[in-house]
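In: Pasted the sequence and its predicted model underneath.
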Amino acid sequence: MDERTVVVTGGTHGIGRAVARAFAAEAWTVVVGARDAAELEETVADLVSETDGTVTGLRADVRDEFDCERLMETTSRAGPKSGIDVVVACAGVYHGDAGETPIDDESYSRFDDHWRTNARGVFATITEALPHLSDGARVLVPTSSVARDGKSGYGSYAVSKAGAEAVVRGFAVDTDFVVGCLDPGQVATDLTGGEGRDPASVAELFVWAATECDPDALDGEVVGLADWKRATRDETNDGIDREEATGGIDG
């Protein structure tokens, strides 16, 4: 059994679930956080059955800093040693259909919840994890090219992802931990309406970033599929180029 512990927010769907499964398959202690208790229970049971790993779940809404605090405190005691080795902040929302939510048609309520979940939620997740991080711990935050490139129709979702990237850069320069963004390109999740690559095909990017990626290349930066391909020369990623790897939204 690996003695390392990872916590994955938004771990019942899409990228989060695939990432939790990938770490469980590597014999890490995995703690999954999510808002829906029933989905959380089902996910944990499935992951344990599929990987025979040590997986537990805790209901947590990243919009609530007290939920985040409780999640991190619980995670720090979940493994064979105290502390958290990796945080993967996958919790996120997209209100509307991907690419069809122009900002000039955005409601205040959607803007606020995008920001509260996707940007402030990342801030709360990292803030509450800090007291529990082990030496050499890493924090990984999925991102999207819409955070950096002007693309029509992504409205306040794009604003919130840009905010999340700024949060990551802030923690990278103001703390001694490695905090970075991962851009998996467009992935088939609820956020993308099922369009994009299989979440399982990008999950290993997160495991690699957590364990092997050069910390200087990750800290405060955006690492994509093309970077992973170059670093690992994994033949299963043949045909992925940088343009493809940074398209669409994460989920």
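Out: Received the coordinates, thanks. Residues are numbered from 1 along each chain as shown.

In: contacts and neighbour counts: CA atoms only from here.
Out: OK.

In: tell me what the longest helix seen in the chain is packed against?
Out: Taking residue count as the measure and DSSP state H as the definition, the longest helix of the chain comes out as helix 155-174. If contacts are counted by 3 or more C-alpha pairs under 8 Å, 6 or more residues apart in numbering; DSSP states H and E, helix 155-174 sits against helix 108-114, helix 120-129, strand 178-183.

In: Now distance to A78 and mean neighbour count too, for those, in CSV please.
Out: Supplementary listing: the helices and strands packed on helix 155-174 in CSV, determined by distance: least, C-alpha to C-alpha, whole Å; neighbours: other C-alpha atoms under 10 Å:
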stretch, distance to A78, mean neighbour count
helix 108-114, 30, 16
helix 120-129, 14, 23
strand 178-183, 22, 25
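
In: Can you add distance to E221 and give those back as a markdown table?
Out: As requested, those are arranged in a markdown table below (distance: least, C-alpha to C-alpha, whole Å):
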| stretch | distance to E221 |
| --- | --- |
| helix 108-114 | 22 |
| helix 120-129 | 16 |
| strand 178-183 | 5 |
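
In: Show me the strands in the stretch 151-251 of the chain, by range?
Out: For the stretch 151-251 of the chain, applying DSSP state E, counting those that start in this stretch gives strands covering 178-183, 222-224.

In: and the comparison structure, right after this:
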Amino acid sequence: MADSKIILVTGATAGFGKAIAETFAAKGWDVIITGRRQERLKELAQKLTGGYGVRVLPLHFDVRDKVAVNEQLGQLPDNWREIDVLVNNAGLALGRDLFDQASMDDWEAMIDTNIKGLLYVSRAVLPYFEKRGEGHIINIGSTAAKDVYPMGNVYCATKSAVEAISKAQRIDLLSKKIKVTAIHPGAAATEFSLVRFKGDQAESDKVYKGYQALEATDIADITYYVATLPKHVCINDLVVTCTAQANAFFTHKEG
């Protein structure tokens, strides 16, 4: 559709990002999807175009690579520059260790992805928003931004940074009529914990045992709601948990 809206979703090959891309495509939005796993990007692009008849632009790069981000997003084809919504979803947790035992490589990967990647992508997309005089940045944070928990150290710090950056963006971009929303999900049954525990399925499964966690589609539906409010309405900061979870620290598990 010539008049359809455009959303750009980073980290779209799994979890929240994939669900968000699918939800918006189902509503008729054209979608720019980015990710590190090229084969998954291709599969998702084919699914979205075949299933919903929308345009899809898959871009293969790592948000940690500033040069690649600028090359890919700074030179979008003319017919893809009218971006309405940017979802900074790319992010990860690695390890769950005491501060003095944690891997510095894990720390750097989280800082480079969760903070620097978000900054690189935001700056690359902002000129398109500024030219149009409108736009919406949606940053996917975490309840870890609100409460530091044992062995969460640097992951919690990176998500606290996402919250602070979102506040700063909202202030600095106010005169440009650019909305900024931070969505902070709690426990969600995605690949998140499997990545955190580096492929240990048994440890990953323990995280979600004894209660019903959020699903990726829950966050996708909420993202769609936030993105489609009237122009004069902006949800600034939204914390979302399953019913069994009070915050990043307290979860009621049965059995």
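Out: Now that the structure is in, tell me what you want to look at. This is a predicted model, so every value here is computed, not measured.

In: May I have the TM-score of the superposed chains?
Out: For these two chains in superposition, a TM-score of 0.81 is obtained (TM-score structural alignment, normalised by the length of structure 1); 227 aligned residues with a C-alpha RMSD of 2.4 Å.

In: A20 of structure 1 is nearest to which of the helices and strands packed on helix 155-174 of structure 1?
Out: Closest approach to A20 of structure 1 among those (C-alpha to C-alpha): strand 178-183, 15.4 Å.

In: any idea how far G194 of structure 1 lies from G14 of structure 1?
Out: From G194 of structure 1 across to G14 of structure 1, the span is 9 Å (C-alpha to C-alpha, to the nearest Å).

In: Equivalent analysis for K161 of structure 1, please.
Out: Taking C-alpha to C-alpha as the measure, K161 of structure 1 falls 17 Å from G14 of structure 1.

In: from memory T13 of structure 2 sits against R37, does it?
Out: Yes - with contact defined as C-alpha atoms under 8 Å, T13 of structure 2 counts as touching R37 (6.8 Å).

In: Give me the more crowded residue out of the two.
Out: Shown here are T13 of structure 2 and R37; by other C-alpha atoms under 10 Å, T13 has more neighbours (25 against 15).

In: And that one, what's its match in structure 1?
Out: Under the alignment defined by TM-score structural alignment, T13 of structure 2 corresponds to T12 in structure 1.

In: Report the angle between the longest helix of structure 1 and helix 120-129.
Out: Here helix 155-174 of structure 1 points in a direction 30 degrees away from that of helix 120-129 (axes from the mean of the first three to the mean of the last three C-alpha atoms, to 10 degrees).

In: In structure 2, what stretch matches helix 155-174 of structure 1?
Out: The aligned range for helix 155-174 of structure 1 in structure 2 is 153-172, by TM-score structural alignment.

In: residues of the matching stretch that come out buried?
Out: 153-163, 165-167, 169-170 (16 or more other C-alpha atoms under 10 Å).

In: and which of those is nearest A202 of structure 2?
Out: Closest approach between the buried residues of stretch 153-172 of structure 2 and A202 of structure 2, by C-alpha to C-alpha: Y155, at 21.2 Å.

In: any idea how far D218 of structure 2 is from the closest one?
Out: From Y155 of structure 2 to D218 of structure 2 the distance is 22 Å (C-alpha to C-alpha).

In: Then T34 of structure 2?
Out: When T34 of structure 2 is compared with D218 of structure 2 (using C-alpha to C-alpha), they lie 21 Å apart.

In: still on that earlier bit, return every residue with contacts to both of G194 and G14 of structure 1.
Out: Overlap between the neighbourhoods of G194 of structure 1 and G14 consists of 187-188, taking contacts as C-alpha atoms under 8 Å, 6 or more residues apart in numbering.

In: Compare these two (neighbour count), which wins?
Out: Using other C-alpha under 10 Å, the more surrounded residue of G194 of structure 1 and G14 is G14, with 24 against 14.

In: List the contacts of that one.
Out: G14 of structure 1 makes contact with 187-190, 199, 251 under the criterion C-alpha under 8 Å, 6+ apart.

In: same question, L238 of structure 2
Out: Counting by C-alpha under 8 Å, 6+ apart, L238 of structure 2 touches 181-184.

In: what about the strands of the stretch 151-251 of structure 1, which gets the closest to S144 of structure 1?
Out: Among the strands of the stretch 151-251 of structure 1, strand 178-183 comes nearest to S144 of structure 1, with 5.5 Å by C-alpha to C-alpha.

In: with structure 2 superposed, average distance for the closest one?
Out: Aligned to structure 2 and superposed, strand 178-183 of structure 1 gives a mean residue distance of 1.2 Å (mean C-alpha distance after the TM-score superposition for structure 1).

In: tell me which strands and helices that strand is in contact with?
Out: The contact analysis (3+ C-alpha pairs under 8 Å, 6+ apart) places strand 178-183 of structure 1 against strand 133-142, helix 155-174, helix 215-218, strand 222-224.

In: Give me the distance from the second one to the chain's centre.
Out: Between the mean C-alpha location of helix 155-174 of structure 1 and the chain-wide mean there is a distance of 13 Å, by C-alpha atoms, centre = their mean, to the nearest Å.

In: How about the third one?
Out: A distance of 17 Å separates the C-alpha centroid of helix 215-218 of structure 1 from that of its chain, computed with C-alpha atoms, centre = their mean.

In: what do you get for stretch 94-112 of structure 1?
Out: On the basis of C-alpha atoms, centre = their mean, stretch 94-112 of structure 1 sits 21 Å off its chain's mean C-alpha point.

In: how close does the spatially most central residue of structure 2 get to D3 of structure 2?
Out: In structure 2, the residue lying closest to the centroid (C-alpha atoms, centre = their mean) is N89, at 1.3 Å. Separation of N89 of structure 2 from D3 of structure 2 (C-alpha to C-alpha) stands at 25 Å.

In: can you list the strands of the stretch 151-251 of structure 1 in JSON lines and add distance to L130 of structure 1?
Out: Compiled in JSON lines, these are given as follows (distance: least, C-alpha to C-alpha, whole Å):
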{"stretch": "strand 178-183", "distance to L130 of structure 1": "11"}
{"stretch": "strand 222-224", "distance to L130 of structure 1": "21"}
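
In: Between those strands, which one is closest to T75 of structure 1.
Out: Taking the strands of the stretch 151-251 of structure 1 one by one with C-alpha to C-alpha, strand 178-183 is closest: 18.3 Å.
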